[in-house]
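Trainee: Sequence first, then the predicted structure:
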Amino acid sequence: MKKGKVIGIGGVFFKSENPKDTKDWYKKHLSFNTDDWGATFWWKDKDGKDATTQWSPFAKDTTYFEPSKKDFMFNYRVENLVELLEELKNDGVTIIDEIQEFDYGKFGWILDNDGNKIELWEPIDKSFK
């Protein structure tokens, strides 16, 4: 039985010719509450705990999505990131870089079967308050 798993979408990240204009457009036309990073959407998980999903346009020339050549990157919320990455490694999935830890959670990266970079995030949502 798997110990680590995806529990939701943590974020949608995409390249933009002008991230500031894109954030301004979404703020004006769709009422996104934007900041320097994009927009954070708050919601409750199945246990009633606060949770977030991030929406962020990146500069067209960002290297953050590499080694993928795509103009987007998905971020998935996960439980037990360390265990999940070990299971994925054992399954032959390409792991990128080392786990990074911040006050808002742990991050790891993989490539899917289409070469898309996937960011895995074990969140600490309360740090956003």
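Mentor: Structure's in. What do you need?
Trainee: Please count neighbours and contacts with C-alpha atoms only from this point.
Mentor: Fine.
Trainee: How far off centre is the longest strand along the chain?
Mentor: Longest strand of the chain, by residue count under DSSP state E: strand 5-16. Computed by C-alpha atoms, centre = their mean, to the nearest Å, the separation of strand 5-16 from the middle of its chain amounts to 4 Å.
Trainee: So which elements touch it?
Mentor: Counting contacts by 3 or more C-alpha pairs under 8 Å, 6 or more residues apart in numbering; DSSP states H and E, strand 5-16 is packed against strand 50-59, strand 72-79.
Trainee: This protein: strands as residue ranges?
Mentor: So, for the chain - with DSSP E - the strands run 5-16, 34-35, 38-44, 50-59, 72-79, 95-102, 105-111, 117-123.
Trainee: hang on, the earlier thing: turn the helices and strands packed on strand 5-16 into TSV, including distance to residue 9.
Mentor: Rendered in TSV, the data for the helices and strands packed on strand 5-16 read as follows (distance: least, C-alpha to C-alpha, whole Å):
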stretch	distance to residue 9
strand 50-59	7
strand 72-79	4
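Trainee: one more structure, for comparison:
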Amino acid sequence: MAKATGIGGVFFRAQDIEALGKWYETHLSVPGFWTQEAGMTVFAPFKHDSDYFAAGKQWMINFRVDDLAALIGQLRAAGIAVETRAEWDTPETGQFARIHDPEGNPIELWQPA
């Protein structure tokens, strides 16, 4: 059974991305990139006017997955809408899909290259 294997990234808007990123690093010891036991996680503020995810949402969580195609099949079989776009996938970064939780929060699924 396909599953999420860890956090692939947490993305959020900020008015001052440099200052906010520095605050997290200073006060919580969370740098922009670090290696966890389960793998790489990206922690990076996005510009407040980014169009990477819906303008009405402050956050989008990204989960690393071990078999994106199988997970997409499972999600769709459960009646969950899954969005994929060819331009999201690259040989360097891997494959991506997006879903929303029951409250409309965006979730990105990522199978690393």
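Mentor: Right, received. Where do you want to start? Fair warning: this is a prediction, and the values are worked out from it, not measured in the lab.
Trainee: Can you give me the TM-score here?
Mentor: The TM-score (TM-score structural alignment, normalised by the length of structure 2) is 0.83; 111 aligned residues with a C-alpha RMSD of 2.0 Å.
Trainee: returning to that earlier point: so which of the strands of structure 1 gets nearest residue 87 of structure 1?
Mentor: When those are compared for distance to residue 87 of structure 1 using C-alpha to C-alpha, the nearest one is strand 5-16, at 9.9 Å.
Trainee: now for residue 52 of structure 2: what does it line up with in structure 1?
Mentor: Aligning on TM-score structural alignment places residue 52 of structure 2 opposite residue 64 in structure 1.
Trainee: Count the neighbours of that match for me.
Mentor: Other residues near residue 64 of structure 1 come to 12 when the count uses other C-alpha atoms under 10 Å.
Trainee: how far away is it from residue 90 of structure 1?
Mentor: The gap separating residue 64 of structure 1 from residue 90 of structure 1 is 25 Å, by C-alpha to C-alpha, to the nearest Å.
Trainee: Can you get me a residue count around residue 97 of structure 2?
Mentor: 21.
Trainee: just to revisit the earlier point, most tightly packed of the strands of structure 1?
Mentor: Among these, strand 117-123 has the highest mean neighbour count (mean count of other C-alpha atoms under 10 Å), at a mean of 23.
Trainee: With structure 2 overlaid, report how far that one is off on average.
Mentor: On superposition with structure 2, the mean distance recorded for strand 117-123 of structure 1 (mean C-alpha distance after the TM-score superposition for structure 1) is 0.7 Å.
Trainee: in structure 2, what residues pair with that strand?
Mentor: If you align by TM-score structural alignment, strand 117-123 of structure 1 falls on residues 106-112 of structure 2.
Trainee: wait, which of the strands of structure 1 is closest to residue 86 of structure 1?
Mentor: Nearest to residue 86 of structure 1 among the strands of structure 1 is strand 95-102 (9.3 Å), distances taken as C-alpha to C-alpha.
Trainee: ok and the closest one relative to strand 105-111, angle-wise?
Mentor: For strand 95-102 of structure 1 and strand 105-111, the angle between their directions (axes from the mean of the first three to the mean of the last three C-alpha atoms, to 10 degrees) works out to 170 degrees.
Trainee: Strand 95-102 of structure 1 vs strand 117-123, what angle?
Mentor: Interaxial angle of strand 95-102 of structure 1 relative to strand 117-123 (the same axes, to 10 degrees): 30 degrees.
Trainee: Residues in contact with strand 95-102 of structure 1: which ones?
Mentor: Applying C-alpha atoms under 8 Å, 6 or more residues apart in numbering, the contact partners of strand 95-102 of structure 1 are 85, 88-89, 106-111.
Trainee: and if you look at stretch 108-121 of structure 1?
Mentor: For stretch 108-121 of structure 1, with C-alpha under 8 Å, 6+ apart as the criterion, the contacting residues are 10, 65-70, 73-78, 81, 85, 93-100, 105-107.
Trainee: Right, I'll call it a day here.
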